[in-house]
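S.K.: have a look at this prediction, sequence included:
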Amino acid sequence: MAGSDIALPTVSIITVTRNLIDEGRVDAIRAALEAAQDQGDAIVEHVIWDGASTDGTVELLKELIAEIEARPSFVPIRFQSLPDKSLYDAMNRGVEISQGEYVVFLNSDDLLVSPDCLQKAREEIGSGRPDFCFGRTIFVEKDGSKRLSRERKVHSILQRIPFCHNSMLIRRDVFDRFGGHDLDLRIVADYDLVLRMLFAGCEYQMLSVPIAVFHPGGVSADQMKTALEMTKSWRKNYAPFFGGRTYSEDEMLNWFRIGQLPLGFCVNLLRQSRNRPQLRNAALHSLKVTLRRRLQPWRTWDYFAD
């Protein structure tokens, strides 16, 4: 528990929307709004960025916000509706108009785990103020069943994002310093942002409290499209450690398929990250995974089949 003399960080919840009525997500956005309101004084505001909806969503949101603001007490809501280029552009724009010290992204059809999860996260962050931090996630499956994600560590980041984007809190000034999400990526810009922060030596903290309730699906469920974007991010971030080697797209797609990275890349990254322990741990983890899997020829991996 943070001491009473420590000013806890403020948090802005960022929710982006577009044409929710056409998508049949009216009940979902109502629930998301209430999830933010349930946090009480654990946050500073709820930012809603709408991408110029044309189906009546703007009017719906204004009505819902007016109902909330008529209550004796409520979490302040900052609402804006303007055209944007993509989901990640909308997220970036939502951050631009936010005022919290940290931001957390809450999709319009997702929820926060509990009314006190952000309060507990703030207490764990305390005076440490890491560049970003993350908690576990509750996944809701198609049959309605729920499962709590395994506890993951950042050292597995070189091959997969080890935690859910919606369960991550990022310091607003750090998000701005990195230019937010890369708009050249439409599926894995969240993963790419974490990679860029890690390679730059950002400090992170793993939280004990679960943060988000997440419904898997959407564009990221298309494994091939996801893999193609992953290779773009890998080439951008990993090229300095390829040792002058050029890898084809097919070669890099196979890295995704088998969950292994080239040994030469892992060794080069390990050698060049001696003064960056977090990156060194990630390189060592990927090296161990690759070696172990190569020594198990009787086993096969195919993440395209997942």
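M.R.: Yes, it's here. Numbering: from 1, shown residues only.
S.K.: for the rest of this, base every contact and every neighbour count on C-alpha atoms.
M.R.: Fine.
S.K.: strands of the stretch 151-300 of the chain, start to end?
M.R.: 168-171, 204-206, 212-214 (DSSP state E, counting those that start in this stretch).
S.K.: among the ones you listed, which comes closest to residue 72?
M.R.: Evaluated over these, closeness to residue 72 peaks at strand 212-214, with 26.9 Å, by CA to CA.
S.K.: contacts for that closest one, please.
M.R.: Residues outside strand 212-214 that contact it (CA atoms under 8 Å, 6 or more residues apart in numbering) are 106, 110-113, 136-140, 166-167.
S.K.: I'd like these as a markdown table, with distance to residue 93 and secondary structure appended.
M.R.: Output for those, formatted as a markdown table (distance: CA to CA, whole Å; DSSP: H, G, I helix; E, B strand; the rest coil):
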| residue | distance to residue 93 | secondary structure |
| --- | --- | --- |
| 106 | 14 | coil |
| 110 | 20 | coil |
| 111 | 21 | strand |
| 112 | 21 | strand |
| 113 | 25 | coil |
| 136 | 26 | coil |
| 137 | 25 | strand |
| 138 | 27 | strand |
| 139 | 27 | strand |
| 140 | 28 | strand |
| 166 | 17 | helix |
| 167 | 19 | helix |
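S.K.: my read: residue 119 touches residue 42, true?
M.R.: Yes. Assessed by CA atoms under 8 Å, residue 119 is found in contact with residue 42 at 4.7 Å.
S.K.: of the two, who's got more company?
M.R.: Legend: neighbour count by other CA atoms under 10 Å for residue 119 and residue 42, higher for residue 42 (24 against 21).
S.K.: ok, back up a step: right, and the strands of the stretch 151-300 of the chain - which one's nearest residue 270?
M.R.: Closest of these to residue 270 is strand 204-206, at 19.6 Å (criterion: CA to CA).
S.K.: break down the stretch 201-306 of the chain into its helices, ranges please.
M.R.: Secondary structure of the stretch 201-306 of the chain (DSSP state H, counting those that start in this stretch): helices at 223-238, 249-258, 263-271, 277-294.
S.K.: spatially nearest residue to the spatially most central residue of the chain (excluding sequence neighbours)?
M.R.: Centroid-nearest residue in the chain, with CA atoms, centre = their mean: residue 165, separated by 1.7 Å. The shortest distance from residue 165 to any residue other than its chain neighbours is 6.4 Å, reached at residue 190 (CA to CA, 6 or more residues apart in numbering).
S.K.: adding another structure so you can compare the two:
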Amino acid sequence: MSQAFLSIITVNRNNKEGLRKTLESVLCQQGLAADSLEYIVIDGDSSDGSLALLQDYAERSTFPQHISWWCSEADSGIYNAMNKGLAHATGKYVLFLNSGDYLASPTILRQVWGEEIAVDIAYFDVILYYPDRTKLLIFPDEITPQFYVAGRSLNHQCCLIRTSLQKKYPYDESFRMVSDSDFFIKTIIRDGCSYRHYRFPLSYYEAAEGFSSNPVTRRLRDEEWQVLLRRYFSDAVLQDIRELLDFKYGYLGILRKARKLFSMLRLHHKQKSPSSGSV
């Protein structure tokens, strides 16, 4: 049997309905060559019915795709579970699509296949979804140190990573929130691995309910973020980049406010001016 092009790994713990959404988005993918997709699901010993749901979907034969391997057992955290799935991945590339996140359409992977990806890291845009709205998040074409010092990061839900590279640098389980960012800084910024931005959304990310979205975990993320930055950048470099960002965004902010003010003044002037016409 030939090597699968992509291994998708889903990690879940007590998110039954989110898991259902994710499973169906992967299993319903259409137009793919046989055995070109490997699907691995890691459940963290859930107690909300996720296990029964997973067993049901694993036994179904009505979907175009199937679950290649799964387990349900206790783990020490999300990155431990992701590394556990990674250990079983045999595809050329790997994509982490955790419970609650889902692929953009039933034919999106066929579109991805058509891009003939050859870089170490291929990243796409992502759609953030909330209970009442969605938001398209567009990433820059170039990933720089400034991108990370500004607090941004690529989302693993929209990144195809060469499996051999991901296995060389498994997720650092000492972090609870920022290990995926640690991976990207290590590979793209430090090691200069090849990457490319594909300008269309690959997936939907559950921004309102995700692991990083509530105030407690946001605070933990901020603390870990500072540890992460100091792992790769000296204080002097961080200061230089922050000053550059302060100038760049402060300057742009002044320009935006000035444009808004001028627009308001023009509108006010137009409303106050007498109507034109023959005297």
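M.R.: Cool, got the structure. Since the model is a prediction, treat every value here as computed from it, not as a measurement.
S.K.: quick check: TM-score for this pair?
M.R.: Once superposed, chain against chain, the TM-score is 0.77 (TM-score structural alignment, normalised by the length of the second structure); 243 aligned residues with a CA RMSD of 2.7 Å.
S.K.: most tightly surrounded among the strands of the stretch 151-300 of the first structure?
M.R.: strand 212-214 (a mean of 25; mean count of other CA atoms under 10 Å).
S.K.: show where that one falls in the second structure, residue numbers please.
M.R.: Using TM-score structural alignment, the residues of the second structure aligned to strand 212-214 of the first structure are 203-205.
S.K.: quick one, what contacts the corresponding residue of the second structure for residue 81 of the first structure?
M.R.: Residue 81 of the first structure maps onto residue 72 in the second structure, with residues paired by TM-score structural alignment. Listed by CA under 8 Å, 6+ apart, the contact set of residue 72 of the second structure reads 42-46, 51.
S.K.: can you add neighbour count and give the residues you listed back as a markdown table?
M.R.: A markdown table is the format used below for those (neighbours: other CA atoms under 10 Å):
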| residue | neighbour count |
| --- | --- |
| 42 | 27 |
| 43 | 24 |
| 44 | 22 |
| 45 | 16 |
| 46 | 17 |
| 51 | 21 |
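S.K.: which of the residues you listed are still contacts in the first structure?
M.R.: Mapped onto the first structure and checked by both residues aligned by TM-score structural alignment, their matches' CA atoms under 8 Å, the contacts of residue 72 of the second structure keep the contacts 42-46, 51.
S.K.: with secondary structure and distance to residue 93 of the second structure added, can I get those residues in CSV?
M.R.: Output for these, formatted as CSV (DSSP: H, G, I helix; E, B strand; the rest coil; distance: CA to CA, whole Å):
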residue, secondary structure, distance to residue 93 of the second structure
42, strand, 18
43, strand, 21
44, coil, 24
45, coil, 27
46, coil, 28
51, helix, 27
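S.K.: can you put those residues in a markdown table and add distance to residue 174 of the second structure?
M.R.: Below are those laid out as a markdown table (distance: CA to CA, whole Å):
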| residue | distance to residue 174 of the second structure |
| --- | --- |
| 42 | 20 |
| 43 | 20 |
| 44 | 18 |
| 45 | 21 |
| 46 | 23 |
| 51 | 27 |
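S.K.: nearest to residue 118 of the second structure, of those residues?
M.R.: Nearest to residue 118 of the second structure out of these is residue 42 (CA to CA; 27.6 Å).
S.K.: counterpart of that closest one in the first structure?
M.R.: So residue 42 of the second structure corresponds to residue 49, using TM-score structural alignment.
S.K.: SS state for the closest residue to that match other than its chain neighbours?
M.R.: Nearest non-adjacent residue to residue 49 of the first structure, counting by CA to CA, 6+ apart: residue 16, 4.7 Å away. On the three-state scheme (DSSP: H, G, I helix; E, B strand; the rest coil), residue 16 of the first structure is labelled strand.
S.K.: contact partners for the alignment partner in the second structure of residue 16 of the first structure?
M.R.: Residue 16 of the first structure maps onto residue 11 of the second structure when the alignment is built from TM-score structural alignment. Contacts of residue 11 of the second structure were listed using CA under 8 Å, 6+ apart, and they are 41-44, 78, 81-82, 85, 96-99.
S.K.: show me what contacts residue 158 of the second structure?
M.R.: By CA under 8 Å, 6+ apart, the contact list for residue 158 of the second structure reads 95, 123-126, 201-203.
S.K.: residue 253 of the second structure versus that one, what's the distance?
M.R.: 29 Å (CA to CA, to the nearest Å).
S.K.: okay, now residue 133 of the first structure: neighbour count?
M.R.: 20.
S.K.: am I right that it is in a strand?
M.R.: Yes. Under three-state DSSP, residue 133 of the first structure sits within a strand.
S.K.: what residues does it make contact with?
M.R.: Counting by CA under 8 Å, 6+ apart, residue 133 of the first structure has contacts 168-170, 204-207.
S.K.: looking at those, which one is closest to residue 216 of the first structure?
M.R.: Nearest to residue 216 of the first structure among the contacts of residue 133 of the first structure, with distances taken as CA to CA, is residue 168, at 16.2 Å.
S.K.: that closest one contacts residue 135, doesn't it?
M.R.: Yes. Assessed by CA under 8 Å, residue 168 of the first structure is found in contact with residue 135 at 6.6 Å.
S.K.: from residue 55 of the second structure, how far off is the residue nearest to the match of residue 81 of the first structure when sequence neighbours are not counted?
M.R.: In space, and not counting its chain neighbours, residue 72 of the second structure is closest to residue 43: 4.4 Å by CA to CA, 6+ apart. Separation of residue 43 of the second structure from residue 55 of the second structure (CA to CA): 11 Å.
S.K.: and the contacts of stretch 43-63 of the second structure?
M.R.: The contact list for stretch 43-63 of the second structure (CA under 8 Å, 6+ apart) reads 11-16, 19-20, 23, 27-28, 66-67, 70-75, 81.
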